[in-house]
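# Provided below are the primary sequence and the corresponding predicted coordinates.
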Amino acid sequence: MTSFRRRLLPISLAALLAGGVFAGATLAPAFAASPPGETAGSATGSYLAGRYAQHQDDWTAAARFTAQALAADPDDQALLRRTFLLRLGEGRVDDAIGYAGRLLGEQGEPQMALTLLAADALAKGRLDEADGYAARLPADGLGRFITPLTRAWLATSRGKTDEALAALEPLAAVQGFGALYNLHAALILDLAGRSEDAAARYVKVTDTEAPLRVVQIVGNFMMRTGKKDEARKLYETFQANNPDGLLVEPALDAMAKAPSDARPVPDARSGLAEALFDLGSALHHENADEPALLFGRIALHLRDDLALAHLLIGDIAASRGHHEEALTAYRRLAKDPLLGWTARMREADSLARMERNDDAVAVLKALSAERPERTDAVTRLGDIYRYAKRYDEAISAYTTALDRIGAPQERHWPLLYARAMSYEKTKQWPLAEADLQTALKLRPDEASLLNFLGYSWIDRGEHLDKARAMVERAVELRPRDGYIVDSLGWALYKLGDFEGAVTKLERAVELKPGDPTINDHLGDAYWRAGRRNEARFQWTRALRNADEDTDKSAIQAKLDEGLADRKAAAK
């Protein structure tokens, strides 16, 4: 089994997960279509079918076939462990709890099973049982993070604040986990009514750029403790750092009302849910989605109204291409006052990736109409039209977004860039050129802009010296971008430096070996440099790799007749 190590987490969390039973588990459409009652012909068949489903990224089918194999061999601990993790991953938590209980006593009792059982016991008010499971959690591996958080919140459930803080203390010693330690210490102190101590801890998690959930929790604390001005400053700072977001608007709206006594984390059960969500979110941001999903599922078992955990589940499903599952998670949040807009935007993205463009367009049009001052929905609408080659509609959407902006700022350069691409596709070059020049004033060292405008001028035979300088600068900024290196090679070709063009275009082909336009350009350069056989080889490659945007007849004509003799290669 391969490790499901991703890339190194700041505190090497991914390394601690390497080699788990979920390792290498990718799950799949092939078996998903099987009738629910279908069974494999043998335990071996079910096992192999489950493994295949894993590698095809179908969690549901993998779990079903693995469970069938386990039913035939109930003492197989590896199958039991795998079935437990698959059932938990697909959200069948009650089934997973049953399997988790059977795993106890296995050598090196699995941490995830103990975590689920402790969480379930807490949810059901069986505190002695929960403490028993928590006592068996290890202090190494993932236990460095899970164990202090679990024991701290179990102590909190009994009102033992100092004991809870002592249990949490080992987390403070883990490099990179100071913020998580201080956040949960503050939450525990806050629940105990020790507001001054809690405030001191909350300050430590907001002295740097804080994420949304921290802003929401700390802002709520400030409102409840009469620090309305500080709360406003915290929200407005977050809004300034996230100018296109709606995430704190509900909190800002609440400023005009009497402060609420409602807490984002009202009890120990919610506190443990928060802790597990925090771990899952950190793992998801580091692309370790399998364990992130498991933590998210346990968090929701503790607290099904934890909106950010539902968003996490949707994002993990979408990142794995499971867009139907993602849609279920996103639509659950459609009316959420904090995350509704974000969830509906992501719903549109999943619909577009499923090639349900009309449905995605409907969602985005509704969002755009609801908030006519915003630009994100109408911009994404333009993107969908552009990807579908509906360029006139894309231009209309982008123009609406730019009209709403008024005077564009630096962060709006991609919008001008996107509209310029659409103008260029509809043969409205003067308008495309104007957008690119405006964007370059906002972002003068953006390689994509330099390349697009420079390449276009070169291809049109305009401003060749200036265009060459622009493309050379783009190559300096992104030397491993094959398309940009191709632009420089084509500039040299247009300027008559065929040997220099060959050198650059050969490099571009190394970087993007299958691109028909780059192969075609290199063929032209080889021909002008007197390397006729190599030219025909590149033209043949270009024709073989041609896409719908490639002029196949022009390439075939060059293969048949070569390039006409002339001093320069202007076209």
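Happy to help now that I have it.
# for the rest of this, base every contact and every neighbour count on C-alpha atoms.
Noted.
# now the helices for the stretch 301-450 of the chain?
In the stretch 301-450 of the chain, the segments counted as helices under DSSP state H, counting those that start in this stretch are 307-319, 323-332, 340-353, 357-370, 376-387, 391-405, 413-425, 429-442, 447-460.
# in TSV: those, plus mean neighbour count.
Converted to TSV, the helices of the stretch 301-450 of the chain look like this (neighbours: other Cα atoms under 10 Å):
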stretch	mean neighbour count
helix 307-319	23
helix 323-332	20
helix 340-353	22
helix 357-370	17
helix 376-387	23
helix 391-405	20
helix 413-425	22
helix 429-442	18
helix 447-460	22
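# to Arg64, which of those helices lies closest?
Of all the helices of the stretch 301-450 of the chain, it is helix 323-332 that lies closest to Arg64, at 17.1 Å by Cα to Cα.
# now do the closest one against helix 340-353, angle only.
160 degrees (axes from the mean of the first three to the mean of the last three Cα atoms, to 10 degrees).
# for helix 323-332, name the packing helices and strands.
helix 307-319, helix 340-353 (3 or more Cα pairs under 8 Å, 6 or more residues apart in numbering; DSSP states H and E).
# let's have the ones you listed in CSV, adding distance to Ala43.
As requested, those are exported to CSV (distance: least, Cα to Cα, whole Å):
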stretch, distance to Ala43
helix 307-319, 29
helix 340-353, 36
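# indicate which one of those helices is closest to Arg194.
helix 307-319 (26.9 Å).
# who are the packing partners of that closest one?
Judged by 3+ Cα pairs under 8 Å, 6+ apart, helix 307-319 is in contact with helix 268-285, helix 289-302, helix 323-332.
# give me that answer again for 10 Å
Other helices and strands packing on helix 307-319, by 3 or more Cα pairs under 10 Å, 6 or more residues apart in numbering; DSSP states H and E, are helix 268-285, helix 289-302, helix 323-332, helix 340-353.
# second one coming, line it up with the first:
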Amino acid sequence: MGTKDAGRTAAGGPPLTRVLLTAALVALTAGCGSENGGNAAVPAPPPNIVQPVSERSAAGAYLAGRHAADIGDTAAAADYFAGALAGDPENVELLQGAFALMAAEGRMAEASDLARRLLQYDANAVLAAVVVAIQDAKAGDFAAASRRLEALPERGLGSFLGPLLTAWAKAGQGDIDGAMATVAPLAGNAHFAALHDFHAALINDLADRRDAAEHFYRKTGAGSGAALRYVQAAAAFFERTGRPDEARRLFANYDEDHPDGSLLDGAAVAGGAKAVPSAAAGMAEALFGAATSVRQSNALDAALIFARLALELRPDMPLARILVADILQSRGRLAEANRTYSAIAEGSVGYWAAQLRIAANLDELGDEEGAARLLEKLAAERPQQIDALVALGEILRTGKRYAEAVAAYDRAIARLATVEKRHWVLFYSRGISLERSGQWARAESDLRKALELEPDQPHVLNYLGYSWVEQGAHLDEAKRMIERAVELRPNDGYIVDSLGWVLYRRGDFAEAVRVLERAVELRPEDPTVNDHLGDALWRVGRYDEARFQWQRALSLDPEPELVGGIRGKIVSGLEEKTAAGPAK
């Protein structure tokens, strides 16, 4: 990886490191823990072989489940924990773990059975109660669901999820006034006011109370920053009640706030159908809202479970499906994420975004050609849109197929009716590809265009400045640009390296050493940064340290074209006019 372009990092998140998922999730599975959740205890492995065979088998399954969870394979972990529980059926901690893992995997029939068992040990286990209540609602028994939900403790997620689910359970029994009374306290809490307004609108809409529904829809869909689901529901209401212009205005406002429009795709084609056609669908909305809320707090395990519960009640909920797939993708479960994205029907909200993510995941999985074929198909389907071609260009560029990337970016830019400020990144990306494919005149023009659109963009300042340094051109201007980039990104090792390198090329070796030492602190794993520091150290007479840096650079898998030069410097040092090769 070079110092001009950090490239693209693979989608991925930290692996699961606890058997019972996160502490927040454990707090949901066990109602009798400390108030802040804490870390639930896990059963100790067996001390020796004197235990009965069934216990040794349970312990082995438990340890295998721990390992599977630690490496992010929750599907296998769920099976192992179920096996461990079968060998030790009275172990509550194993029961909690198996239940949480089954719920996270969307295996709700098994999760429901485990939840009922868990509630026998702990009547206040919040998540277990919610899962059972959802199964009651799915079966149409809203009275049973309501009784169970009303008993939830009013803390944590129960403080807003409990009232919302209970309200919908009452709506399912025809008690609309009771439903509205249940959600009313949320209106007085600034954190929950928007949720209150949204669900109040949906409940009234379901009951055909149009005036009340309109009042709350206007609150949820109005102004900038409204959530897509709020906008979609309000727009469907206005379209259904003969006001399509108001529906279009809501979508236009959302589009202005979100110019990429990838999730909005399909939202305006709802035909005015009710956003929530049943009480069960309303419960799904509440669960999806909880999922998005905890997702924003990075509680991915809980978010995954709530999104899967939403899909249990309403399988045709594309935004919940996207959330599930997004979490799977963040954990490196790309094939599973793609299967989830593929279940989103064409024409649904988020279909286009899902297809783009499928292509990105195919590329990460090593199927670059499959990704390219899908993106070409998408680009042909929508000849006015650029995002599929931009994604194609990114895949080709990161695959070092620079000339092909230029062609993809050319096609994308040709589709622009108007060049806007946000398009700086398109010219920047094409500029990189042009420079890498030896078309410097066009590359320089694109990089200047990117700076014209976004004058203080640090990566563009760095790339153009560094390119000039490599060529020995415009060194004073390059130095000013890179210094500005460092001001904007003082902890970006690649940009700091560029400043050190321009100092080196200008002959200020002592200052170059100081700056490049800082760059190596920030990017110790980068071979080019280490190579640059070696050159600067040599120039100030610190020969042993220089050879150490070159040896380190060689150990860090540098680009093939740099290897020979680095080895030569280790043997012979630097000639009077020799400098390190360009960093790509």
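Looks like it arrived, so ask away. Just so it is clear, the structure is predicted and the values come from calculations on it, not from any experiment.
# relative to Ser112 of the second structure, how far out is whatever residue of the second structure lines up with Gly143 of the first structure?
Per TM-score structural alignment, the equivalent position to Gly143 of the first structure in the second structure is Gly158. Distance, Gly158 of the second structure to Ser112 of the second structure, using Cα to Cα, to the nearest Å: 19 Å.
# Throw the helices of the stretch 301-450 of the first structure into TSV and include distance to Ala467 of the first structure, thanks.
Below are these laid out as TSV (distance: least, Cα to Cα, whole Å):
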stretch	distance to Ala467 of the first structure
helix 307-319	39
helix 323-332	43
helix 340-353	36
helix 357-370	37
helix 376-387	26
helix 391-405	25
helix 413-425	17
helix 429-442	12
helix 447-460	4
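# show me what contacts the alignment partner in the second structure of Asn241 of the first structure?
Using TM-score structural alignment, the equivalent of Asn241 of the first structure in the second structure is Asp257. Neighbouring residues of Asp257 of the second structure by Cα atoms under 10 Å, 6 or more residues apart in numbering: Ser224, Gly225, Ala226, Phe251.
# can you select the buried ones from the residues you listed in ChimeraX?
Applying 16 or more other Cα atoms under 10 Å to these, the buried members can be selected in ChimeraX as follows:
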select :226,251
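# save the contacts of Asp257 of the second structure as TSV, and put in secondary structure and distance to Thr578 of the second structure too.
Listed next are these as TSV, based on DSSP: H, G, I helix; E, B strand; the rest coil; distance: Cα to Cα, whole Å:
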residue	secondary structure	distance to Thr578 of the second structure
Ser224	coil	57
Gly225	coil	55
Ala226	coil	58
Phe251	helix	60
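# want to throw the contacts of Asp257 of the second structure into CSV with distance to Ala207 of the second structure?
Output for the contacts of Asp257 of the second structure, formatted as CSV (distance: Cα to Cα, whole Å):
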residue, distance to Ala207 of the second structure
Ser224, 28
Gly225, 28
Ala226, 24
Phe251, 25
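# list just the nearest of the contacts of Asp257 of the second structure to Leu378 of the second structure.
Phe251 (22.7 Å).
# for Gly271 of the first structure, which of the helices of the stretch 301-450 of the first structure is the nearest?
Among the helices of the stretch 301-450 of the first structure, the nearest to Gly271 of the first structure by Cα to Cα is helix 307-319 (13.3 Å).
# specify, as a residue range, where that closest one falls in the second structure.
Aligning helix 307-319 of the first structure against the second structure (TM-score structural alignment) gives residues 318-330.
# mean shift of the matching stretch relative to the first structure?
Compared with the first structure after the fit, stretch 318-330 of the second structure shows a mean deviation of 1.2 Å (mean Cα distance after the TM-score superposition for the first structure).
# that older thread, reformat the helices and strands packed on helix 307-319 of the first structure as TSV; add distance to Ala67 of the first structure.
Formatted as TSV, those follow (distance: least, Cα to Cα, whole Å):
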stretch	distance to Ala67 of the first structure
helix 268-285	26
helix 289-302	18
helix 323-332	21
helix 340-353	30
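# what about the aligned partner of Ala111 of the second structure in the first structure, neighbour count?
In the first structure, the residue matched to Ala111 of the second structure (TM-score structural alignment) is Ala96. Ala96 of the first structure: 23 surrounding residues under other Cα atoms under 10 Å.
# thought Arg87 was touching Ala96 of the first structure, still the case?
Yes: with contact defined as Cα atoms under 10 Å, Ala96 of the first structure reaches Arg87; the gap is 5.4 Å.
# still on that earlier bit, next one: the match of helix 307-319 of the first structure to chain centre, how far?
9 Å (Cα atoms, centre = their mean, to the nearest Å).
# with stretch 131-144 of the second structure instead?
Counting by Cα atoms, centre = their mean, stretch 131-144 of the second structure comes out at 32 Å from the chain centroid.
# alignment lookup: Ala123 of the first structure to the second structure.
By TM-score structural alignment, Ala123 of the first structure lines up with Lys138.
# ditto for Ala172 of the first structure
In the second structure, Ala172 of the first structure lands on Ala187 (TM-score structural alignment).
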